[in-house]
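A.B. asks: structure, please.
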Amino acid sequence: MARRTTRIRNERRAKIVVASLYASGGIAVLILLAVRESFPPIGLWLAFAAAFAFFDWRSVEVNDRLLMSPTVMVSLTAAVAFGPGSAALGVATMAALGAISARDVRERRIFQPVANFGQLVVTAAAMSLVLELFLI
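C.D. replies: Have a look, this model is predicted:
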């Protein structure tokens, strides 16, 4: 019994460390982008953010725990619409909305949304910065 409890505590501690690292990375990227770029027009951002959130919450399970949604296309289109100098910040903040899924809310999960936040923000920022190079 004691071994199992210790193993569970160690697994929980490892999850906390990983989620904290991902979240810290996501926050650092957002701060860096906020200093470097300007935010896109709020009306345009809200339109794309609403579409992003809508499609993200209605993703389809393709096979065992693999969910697919058209949010990548919304992000790419938004990056082009936002243009150079605001695409990365706009898309990264939109991606932060996708960190929490309906399943996370139903199951009251904490670690996965926190880790997802960091991963989504960093990858969205990287994608947008690469796309900005082609928009210049």
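A.B. asks: contacts and neighbour counts: CA atoms only from here.
C.D. replies: Will do.
A.B. asks: what strand or helix carries the spatially most central residue of the chain?
C.D. replies: By Cα atoms, centre = their mean, the chain has its centre lying nearest to Leu120, at 2.7 Å. Assigning secondary structure by DSSP states H and E places Leu120 in helix 111-135.
A.B. asks: structure for this one too, so we can compare:
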Amino acid sequence: MRGLVEQMIGLGLVNMSSTAVEVKRKAVGGLIAGVFFLTAYVALVMALAFYVATEAGAVAAALVVAAAAMAGALVVLAVVAVLNRRTEQLVLARQAALAAARPDPLTARLVQELPSMIRSSPIAAAVMVSSFAYVLARSQGFGRRPKA
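C.D. replies: Presented below is the predicted three-dimensional model:
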């Protein structure tokens, strides 16, 4: 049993180290891509400002670029607010489903007392759990079928 646990821990550590390398790689790649996207965005804003400046003047160009940035920011805020609202509704629905699926108080009390029962009398607890599993399996139709 000890060898199996050691092997499982070894596999877990190998997986963790490869996951850490993968996360580092994704973080560095995302950072580099972010710098390039930011550079492209600044170049796009400057090109827009230069184009509008040749058509309407420097002040109008600054106002157009500022208005476009403000409109973009408002759209992003609206989308984030809608997504947050949807997430909040999903969380509330999930909490309501969990509250409705909670076991009755008798079952909850039995599950709460199970560790102390196992500490006080492990054999009796094992017999009780196995008989409960047997009754549950028979009620679900598992096990031998009666001869026809």
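A.B. asks: TM-score for this pair?
C.D. replies: In this superposition the chains share a TM-score of 0.30, using TM-score structural alignment, normalised by the length of structure 1; 58 aligned residues with a Cα RMSD of 3.4 Å.
A.B. asks: flag every buried residue along the helix holding Leu120 of structure 1.
C.D. replies: Under the neighbour-count criterion of 16 or more other Cα atoms under 10 Å, helix 111-135 of structure 1 has 111-122, 124-129, 131-132 buried.
A.B. asks: returning to what we had before: quick check: the residue nearest to the centre of structure 1 touching Leu97?
C.D. replies: No - the criterion here is Cα atoms under 8 Å, and Leu120 of structure 1 misses it with Leu97 at 9.2 Å.
A.B. asks: hey, which helix is longest across structure 1?
C.D. replies: Taking DSSP state H as the criterion, structure 1 has its longest helix at helix 2-36.
A.B. asks: show me what that one is packed up against.
C.D. replies: The contact analysis (3 or more Cα pairs under 8 Å, 6 or more residues apart in numbering; DSSP states H and E) places helix 2-36 of structure 1 against helix 87-97, helix 111-135.
A.B. asks: change it to 6 Å
C.D. replies: Contacts defined by 3 or more Cα pairs under 6 Å, 6 or more residues apart in numbering; DSSP states H and E place helix 2-36 of structure 1 against helix 111-135.
A.B. asks: now do the helix it packs on: which elements does it pack against?
C.D. replies: helix 2-36, helix 87-97.
A.B. asks: show me what secondary structure element comes after the lengthiest helix in structure 2.
C.D. replies: Ranked by residue count and defined by DSSP H, the top helix of structure 2 is helix 2-56. Proceeding N to C from helix 2-56 of structure 2, the next assigned helix or strand is helix 58-100, under DSSP H and E.
A.B. asks: if anything else comes up later, I'll come back, but that's it for now.
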